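Visitor: sharing a sequence plus its predicted fold:
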Amino acid sequence: MAHLLGHPGCMASLQADLRDLQGAIADVSSRTGPARFPSWKFPNKVSCELDLVVLLERYSHAEGDPEFSQHAHVVLLELVIDR
């Protein structure tokens, strides 16, 4: 499975999953209020205040830079845990 690390298709799928998760979180939060807990990935921030749009843009596949793409892929996986 390591050969898929940084694969653009896998990363796009993870980004779509994160958008779906964020939508579900927003739906629940609109009824119950935000859950104000520290982010697992960014412990100095509150998880409900993370700007997911910016993070998804920042951590996307970089053509010609496999090391960054692999790093970004790991960050996306960590963001799934954080959500």
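Guide: Okay, I see it. From a predicted model like this one, the values you see are computed outputs, not experimental measurements.
Visitor: C-alpha only now, for contacts and for neighbours.
Guide: Will do.
Visitor: list the helices and strands the longest helix belonging to the chain packs on?
Guide: Secondary structure of the chain per DSSP state H: the longest helix is helix 8-32. In terms of contacts (3 or more CA pairs under 8 Å, 6 or more residues apart in numbering; DSSP states H and E), helix 8-32 is packed against helix 66-82.
Visitor: sorry, back to before: list the buried ones in the helix or strand that the longest helix of the chain is followed by?
Guide: Sequence-wise, the next helix or strand downstream of helix 8-32 (DSSP states H and E) is helix 52-58. Going by neighbour count (16 or more other CA atoms under 10 Å), the buried part of helix 52-58 is 52, 56.
Visitor: okay, now the one to match up with it:
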Amino acid sequence: MSQFLGRQDCIDSLRKDLVDLQGAILDVFSRTGPVRFSSWKFPDKLSCSLDMVALLEQYDFVDGEDAFSQHSHIVLLELVIDR
């Protein structure tokens, strides 16, 4: 499984999943209002207050930067769990 860690296709897939999840969450919030619970990934923030656009800009695949891409992969996976 570690051979997939940091691969561009895996990171791209996680990013698309996060965009889809965030869209579904915003759809629910438009009907119910935000749910005020702590974020799993960032416990000092409310999950409804996370700036997903900024997080997606910060964590992405960088060609030639294997350690950063692997870190981004893990963070994006944790954000999927957080959502």
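Guide: That came through, no problem. Computed from a predicted structure; not experimentally measured.
Visitor: give me the TM-score for this pair.
Guide: The TM-score (TM-score structural alignment, normalised by the length of structure 1) is 0.98; 83 aligned residues with a CA RMSD of 0.5 Å.
Visitor: returning to that earlier point: mean per-residue distance, the longest helix of structure 1 to structure 2?
Guide: For helix 8-32 of structure 1, the mean distance to aligned residues of structure 2 following superposition is 0.3 Å (mean CA distance after the TM-score superposition for structure 1).
Visitor: in that helix, which residues are buried?
Guide: Buried, per 16+ other CA under 10 Å, within helix 8-32 of structure 1: 8, 11, 12, 14, 15, 18, 19, 22.
Visitor: ok, residue 15 of structure 1 touching residue 77?
Guide: No - contact between residue 15 of structure 1 and residue 77 fails when scored by CA atoms under 8 Å: they sit 9.3 Å apart.
Visitor: show me the contacts for the nearest residue to residue 61 of structure 1 once chain neighbours are set aside.
Guide: Distances taken as CA to CA, 6 or more residues apart in numbering place residue 69 nearest to residue 61 of structure 1, at 5.0 Å, with adjacent residues excluded. Listed by CA atoms under 8 Å, 6 or more residues apart in numbering, the contact set of residue 69 of structure 1 reads 5, 6, 7, 59, 60, 61, 62, 63.
Visitor: 6 Å instead, please
Guide: With contact taken as CA atoms under 6 Å, 6 or more residues apart in numbering, residue 69 of structure 1 is in contact with 6, 61, 62.
Visitor: redo the residues you listed as a markdown table? Include neighbour count and distance to residue 26 of structure 1.
Guide: Output for these, formatted as a markdown table (neighbours: other CA atoms under 10 Å; distance: CA to CA, whole Å):
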| residue | neighbour count | distance to residue 26 of structure 1 |
| --- | --- | --- |
| 6 | 23 | 28 |
| 61 | 23 | 26 |
| 62 | 16 | 29 |
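Visitor: want to throw the residues you listed into JSON lines with distance to residue 50 of structure 1 and secondary structure?
Guide: Listed next are the contacts of residue 69 of structure 1 as JSON lines, based on distance: CA to CA, whole Å; DSSP: H, G, I helix; E, B strand; the rest coil:
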{"residue": "6", "distance to residue 50 of structure 1": "23", "secondary structure": "coil"}
{"residue": "61", "distance to residue 50 of structure 1": "20", "secondary structure": "coil"}
{"residue": "62", "distance to residue 50 of structure 1": "22", "secondary structure": "coil"}
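Visitor: I appreciate the help and will end here.
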